[in-house]
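Asker: Coordinates only, no sequence provided:
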């Protein structure tokens, strides 16, 4: 089982890949289904039911807004945030929605988008059901699951053998870190080359490089936008965007770097904060592998580009491809969904991916890359997801900065060794999976425990 680089890294909008991008895609997919069945013109009402984590934290994660946009035919990768705001305002003001840009129907958000906080569907906590009506008659109904990183499955795709579930024909299939290391040794390839060879099943080398360039460029632009954007983040917590002020201070005190080598980490913190503040504001980000952890890989990648003497385009490609290979292992053998395994599946996985990518870009061996990935996750095991007020702000934004620094530390530890270590990446992934199963539902993106409760009480 191998997930493509370009399924893990997707350009979309904040604040959440699973709670915003996934539901938007699911809503748009359902409307497209109505059109394919040639019944869209018969629809007079459309009801959306949200369950589990989507119901509990959907308001703070802008799931309701995403549903409106998706039903209107908008997709995360194509949307412009300002235009989206205007469309949502228009729908709410007129109490009317144009399904897929084709069929106008009355739309009462209070009754047509239902947050069922008492029910959780069995397969995944991020579940939603869309039902199209003609009068009182149900024309079509479908359940979709947002399984992390913006990916969705409908009720018929669960376990299906197709590209959407991560199964596709590649020259180097791998299911574990041990598989990766064996392929690397027997074929004489680095992990990035293994992943590139697999991507050739769908793209040529020029297309692969161009797609990576677009991903890296979108990450960089998000950092720059976040640095330039001030003000208060939406949602009611009153969280102030700090990136512009931190950037100004760093620019004013550039001579400090001569006496304080840790100033480099201030820049890493800045870049991670900038991305996740942009995400929290609903801006364009890259799932890496999720929106909640979107700041870690971009900040570590920029750290490589700015502070590595031999940084080049080839190193960037190695970074992204290697990170994707590691991300694939977590997605297929555990989870990248905070609603399923807590924040260890988001920030923890992103830290592991970034550590592996940086090690590869520095010229590390496959064994050192695997070691770095293992270190990155080992010290994020048990990380809970308890967003205050259901918003992707506290503790999420700062957690990305800490995760980025931890990834750099993991890479440095790995390259100082020869790649041999006591705990394998596969053992850590399995431990992460089991820890997620043992974790209370209160700490799986429900805002029913931890900081989400105690901050209010204090």
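Answerer: Great, that's in hand. It should be emphasised that the depicted structure is a prediction, and the values quoted were computed from it without experimental measurement.

Asker: From now on I want contacts and neighbour counts done on CA atoms only, so please keep to that.
Answerer: Fine.

Asker: Distance check, residue 312 against residue 319.
Answerer: Remark: distance between residue 312 and residue 319 (C-alpha to C-alpha, to the nearest Å) = 11 Å.

Asker: Comparing these two, which residue is more hemmed in?
Answerer: Taking other C-alpha atoms under 10 Å, residue 312 and residue 319 do not tie; residue 319 has more neighbours (27 against 12).

Asker: could you measure the more buried one against residue 299, distance?
Answerer: On the measure of C-alpha to C-alpha, residue 319 and residue 299 end up 12 Å apart.

Asker: Please apply the same query to residue 129.
Answerer: Residue 129 is 37 Å from residue 299, by C-alpha to C-alpha.

Asker: where do the strands sit along this protein?
Answerer: With DSSP state E, the ranges of strands along the chain come out as 11-13, 45-51, 96-99, 103-106, 113-116, 127-134, 137-148, 151-154, 284-286.

Asker: Format those as a markdown table; extra columns: distance to residue 278.
Answerer: What follows is the strands of the chain, written out as a markdown table (distance: least, C-alpha to C-alpha, whole Å):
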| stretch | distance to residue 278 |
| --- | --- |
| strand 11-13 | 9 |
| strand 45-51 | 26 |
| strand 96-99 | 28 |
| strand 103-106 | 33 |
| strand 113-116 | 26 |
| strand 127-134 | 26 |
| strand 137-148 | 19 |
| strand 151-154 | 21 |
| strand 284-286 | 7 |
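
Asker: what about versus this one:
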């Protein structure tokens, strides 16, 4: 049976800098400890060994995977942890060389021995593989589990047959769809918009009011992230000495309100600002919304904020419809391809976010379902082949600016789609399959390994 994907799977509130390399590993570590507790084994544990493979091993230090593992083993959840508490908590573990599993059971923990980055090895199921093993005082293995972070903070454990933190993914939906063609057909048969179809499906998991509350919380978190990014100054962590730019841009825009009357493209500066603010917060380990990933977390908030501030007739329903429409598009990508840069390159992250945002903006500006599908297709078609080659394994260069470009492409895709009647040559399903094939063919050095592209051609400062 095909696994159903909820709007809560597409948007999760967590911390940066990476959904697949930070949020996913933290969830996996916590799940492993929870499993030990459930099996009555936690009290017997004297040693834990964590082995990271593939892309997690190659870029894990730059993506704070080590920190995420320590936090998860300690019982932390990405959605609940205070970013301000991360640094002192990690410092305590490293200074004491002890870790409190699940917050209740203390064991020795030496990172050099207990957390291994196996850069020359890969697990066959996925390039973002993790293996957790627990041992008692006699050295006997109590439990071992493999987990895979498959994009957007989504964690798979094939041993458990479990695909996500949320439950009920095999419920019977009123309007199931696995492709854009199926989604359009449902709309034609029922007269429902894509947002209405997605909302109807969500009622299988929760009351409509709960879904609205979730969407409102996602919007609030996105806007709060933009605000924090506009206020923060300084140098981003990691060693590249990348300066935050959002604050200076924000000040310049606020100090020159008349600029818009002289330069009609000033609105683009605001969109750039929104995307920069979010992704600088993400790079600093701040609280962001995975949408659908952390590396691409700035695209959807930037386009959503553009809609709320610069478009006529905006309201709360429009914001909710925006997020629901984007989620429906993102669900198709997750089902038919992947949103993991370790599998698809950055076309699977910024490209997918651009496609989601383009379709969502088209919907709330009055576009038909066919125009929404057209905009989403345009958004991806012109991101095909986009590589993931972060310098130093950090989600900074080219990732931060790339989110501004994704937001711009999304807005332009909307304008192109709204200028037509929804008919076009290349379908969204065809472009998703093309993205998938391109990702499969793409050399691994261009898929979040920092072994190719800018990562090797730019000298780290």
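Answerer: Perfect, thanks for sending it. Keep in mind that this is a model prediction, so the values were computed, not measured.

Asker: Provide the TM-score value for the superposition.
Answerer: With the length set by TM-score structural alignment, normalised by the length of structure 1, the two chains reach a TM-score of 0.98; 458 aligned residues with a C-alpha RMSD of 1.5 Å.

Asker: picking that back up, out of the strands of structure 1, indicate the one that is most buried.
Answerer: strand 284-286 (a mean of 30; mean count of other C-alpha atoms under 10 Å).

Asker: Check the mean deviation of that strand from structure 2.
Answerer: Here the mean offset of strand 284-286 of structure 1 against structure 2 after fitting is 0.3 Å, by mean C-alpha distance after the TM-score superposition for structure 1.

Asker: Report all helices and strands that that strand contacts.
Answerer: Contact partners of strand 284-286 of structure 1 among helices and strands, from 3 or more C-alpha pairs under 8 Å, 6 or more residues apart in numbering; DSSP states H and E: strand 11-13, helix 205-228, helix 263-280.

Asker: so which of those gets nearest residue 239 of structure 1?
Answerer: Set against residue 239 of structure 1 and scored by C-alpha to C-alpha, those come closest in helix 263-280, at 9.5 Å.

Asker: Only the buried residues of that closest one, if you could.
Answerer: Judged by neighbour count using 16 or more other C-alpha atoms under 10 Å, the buried positions of helix 263-280 of structure 1 are 263, 265, 267-280.

Asker: One more: stretch 76-93 of structure 2?
Answerer: 76, 77, 78, 86, 90, 93.

Asker: Where does it end up in structure 1?
Answerer: Mapped onto structure 1 using TM-score structural alignment, stretch 76-93 of structure 2 covers residues 74-91.

Asker: Show me the contact partners of that stretch.
Answerer: 10-13, 21, 24-25, 28, 65, 68-69, 97, 100, 107, 282-284 (C-alpha atoms under 8 Å, 6 or more residues apart in numbering).

Asker: now stretch 435-443 of structure 1
Answerer: Here stretch 435-443 of structure 1 makes contact (C-alpha under 8 Å, 6+ apart) with 340, 341, 342, 381, 382, 384, 385, 386, 448, 449, 450.

Asker: Work out the gap between it and the centre of the chain.
Answerer: Relative to its chain's centre, stretch 435-443 of structure 1 lies at 20 Å (C-alpha atoms, centre = their mean, to the nearest Å).

Asker: Specify, as a residue range, where that stretch falls in structure 2.
Answerer: Under TM-score structural alignment, the match for stretch 435-443 of structure 1 is residues 438-446.

Asker: Now check residue 372 of structure 2 against structure 1: what is it aligned to?
Answerer: Using TM-score structural alignment, the equivalent of residue 372 of structure 2 in structure 1 is residue 369.

Asker: Could you do residue 61 of structure 2 as well?
Answerer: In structure 1, residue 61 of structure 2 lands on residue 59 (TM-score structural alignment).

Asker: Would you agree residue 265 of structure 1 is in contact with residue 405?
Answerer: Yes. The criterion here is C-alpha atoms under 8 Å, and residue 265 of structure 1 meets it with residue 405 at 6.9 Å.

Asker: need the contact list for the closest residue in space to residue 422 of structure 2 that isn't next to it in sequence.
Answerer: Using C-alpha to C-alpha, 6 or more residues apart in numbering and skipping residues adjacent in sequence, the residue nearest residue 422 of structure 2 is residue 371, 4.2 Å away. Taking C-alpha under 8 Å, 6+ apart, we find residue 371 of structure 2 in contact with 359, 362, 363, 417, 418, 420, 421, 422, 423.

Asker: Repeat that for residue 114 of structure 1.
Answerer: Contacts here follow C-alpha under 8 Å, 6+ apart; on that basis residue 114 of structure 1 touches 47, 48, 49, 50.

Asker: what does residue 308 of structure 1 align to in structure 2?
Answerer: Residue 308 of structure 1 maps onto residue 311 in structure 2, by TM-score structural alignment.

Asker: So which of the contacts of residue 371 of structure 2 wins on neighbours?
Answerer: Going by other C-alpha under 10 Å, residue 359 tops those with 35 neighbours.

Asker: mind listing what it touches?
Answerer: If you count contacts by C-alpha under 8 Å, 6+ apart, residue 359 of structure 2 has them with 325, 326, 329, 371, 372, 373, 374, 375, 376, 414.

Asker: Could you tell me how many residues sit around the third one?
Answerer: With neighbours defined by other C-alpha under 10 Å, the count for residue 329 of structure 2 comes to 29.

Asker: so how far is residue 358 of structure 2 from it?
Answerer: In terms of C-alpha to C-alpha, residue 329 of structure 2 sits 10 Å off from residue 358 of structure 2.

Asker: who touches both of these two?
Answerer: With C-alpha under 8 Å, 6+ apart as the test, residue 329 of structure 2 and residue 358 both reach residue 376.

Asker: which one is the counterpart of residue 326 of structure 2 in structure 1 nearest to, not counting chain neighbours?
Answerer: Under the alignment (TM-score structural alignment), residue 326 of structure 2 pairs with residue 323 of structure 1. Sequence neighbours aside, residue 353 is the residue nearest to residue 323 of structure 1 in space, at 4.3 Å (criterion: C-alpha to C-alpha, 6+ apart).

Asker: show me what contacts the residue mapped onto the one you found from structure 2?
Answerer: By TM-score structural alignment, residue 353 of structure 1 lines up with residue 356 in structure 2. By C-alpha under 8 Å, 6+ apart, residue 356 of structure 2 lies in contact with 300, 325, 326, 327, 329, 330, 376, 379.

Asker: burial count for the second one?
Answerer: Spelled out, that is residue 325 of structure 2. 31.

Asker: Same question for the first one.
Answerer: Counted by other C-alpha under 10 Å, the residues lying close to residue 300 of structure 2 total 33.
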